[in-house]
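Chemist: Dropping a prediction and its sequence here:
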Amino acid sequence: MVPLILRLPSVLCARGRSRSAHYADIQQGLFTHPVLIGARAVGWPADEVAALNAARIAGKSDEDIRALVRALEAARMVVV
């Protein structure tokens, strides 16, 4: 199954964050980096967005979120 890739407006809507806050979260390690989907286009895997939102809803600490971000980005490197 091909993962669903969400573009920035969908991610911002799902997170309830502004563009600048979203990119600040990426800089601070609190959200995954985007993946390239074209020469000038990026997106985020929908399952990663859902996992990070669920962790926030569950009240996880920033350190727990950072660990989740590292795990999600490491999982991208696994070739199936």
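Modeler: Structure received. Numbering: from 1, shown residues only.
Chemist: from here on, contacts and neighbour counts on C-alpha atoms
Modeler: Noted.
Chemist: OK, contacts around the one residue sitting closest to the centre of the chain?
Modeler: Against the mean C-alpha coordinate of the chain, by C-alpha atoms, centre = their mean, the closest residue is residue 32 at 3.8 Å. Taking C-alpha atoms under 8 Å, 6 or more residues apart in numbering as the definition of contact, the neighbours of residue 32 are 26, 44, 48, 69-70, 72-73.
Chemist: let's bring in a second model and compare:
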Amino acid sequence: MNTSTKQTTRLIRLPEVMHKTGYKKAWIYRLISENKFPKPIKLGARSVAFIEIEVDDWISDTISNSRTAS
């Protein structure tokens, strides 16, 4: 595969997820527990990160659903 066409997968930490969504930590984890938000991946014993494209897709879907619900 040509590296110039390969999309980079970026991992983001919780503070960036909170900034992108406007949600606090507790609400994000509540949505995760209800399967309404992308689950983080485990990086280590006490470390997780989110896949940026999954969070961005969730934000886009939320906006679309908000616009069509009217």
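Modeler: That came through fine. Please read all numbers here as calculations on a predicted model, not as lab measurements.
Chemist: Report the TM-score for the pair.
Modeler: The pair, once superposed, lands on a TM-score of 0.77 when counted by TM-score structural alignment, normalised by the length of structure 2; 60 aligned residues with a C-alpha RMSD of 1.4 Å.
Chemist: picking that back up, just tell me what the residue nearest to the centre of structure 1 corresponds to in structure 2.
Modeler: Under the alignment (TM-score structural alignment), residue 32 of structure 1 pairs with residue 38 in structure 2.
Chemist: Show me where structure 2 has its helices.
Modeler: Taking DSSP state H as the test, the helices found in structure 2 are 14-21, 25-33, 52-68.
Chemist: In JSON lines: those helices, plus mean neighbour count.
Modeler: What follows is the helices of structure 2, written out as JSON lines (neighbours: other C-alpha atoms under 10 Å):
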{"stretch": "helix 14-21", "mean neighbour count": "14"}
{"stretch": "helix 25-33", "mean neighbour count": "13"}
{"stretch": "helix 52-68", "mean neighbour count": "13"}
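Chemist: Turn the ones you listed into JSON lines, including distance to residue 42 of structure 2.
Modeler: Rendered in JSON lines, the data for these read as follows (distance: least, C-alpha to C-alpha, whole Å):
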{"stretch": "helix 14-21", "distance to residue 42 of structure 2": "12"}
{"stretch": "helix 25-33", "distance to residue 42 of structure 2": "14"}
{"stretch": "helix 52-68", "distance to residue 42 of structure 2": "14"}
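Chemist: Tell me which of the ones you listed approaches residue 43 of structure 2 most closely.
Modeler: helix 14-21 (12.8 Å; C-alpha to C-alpha).
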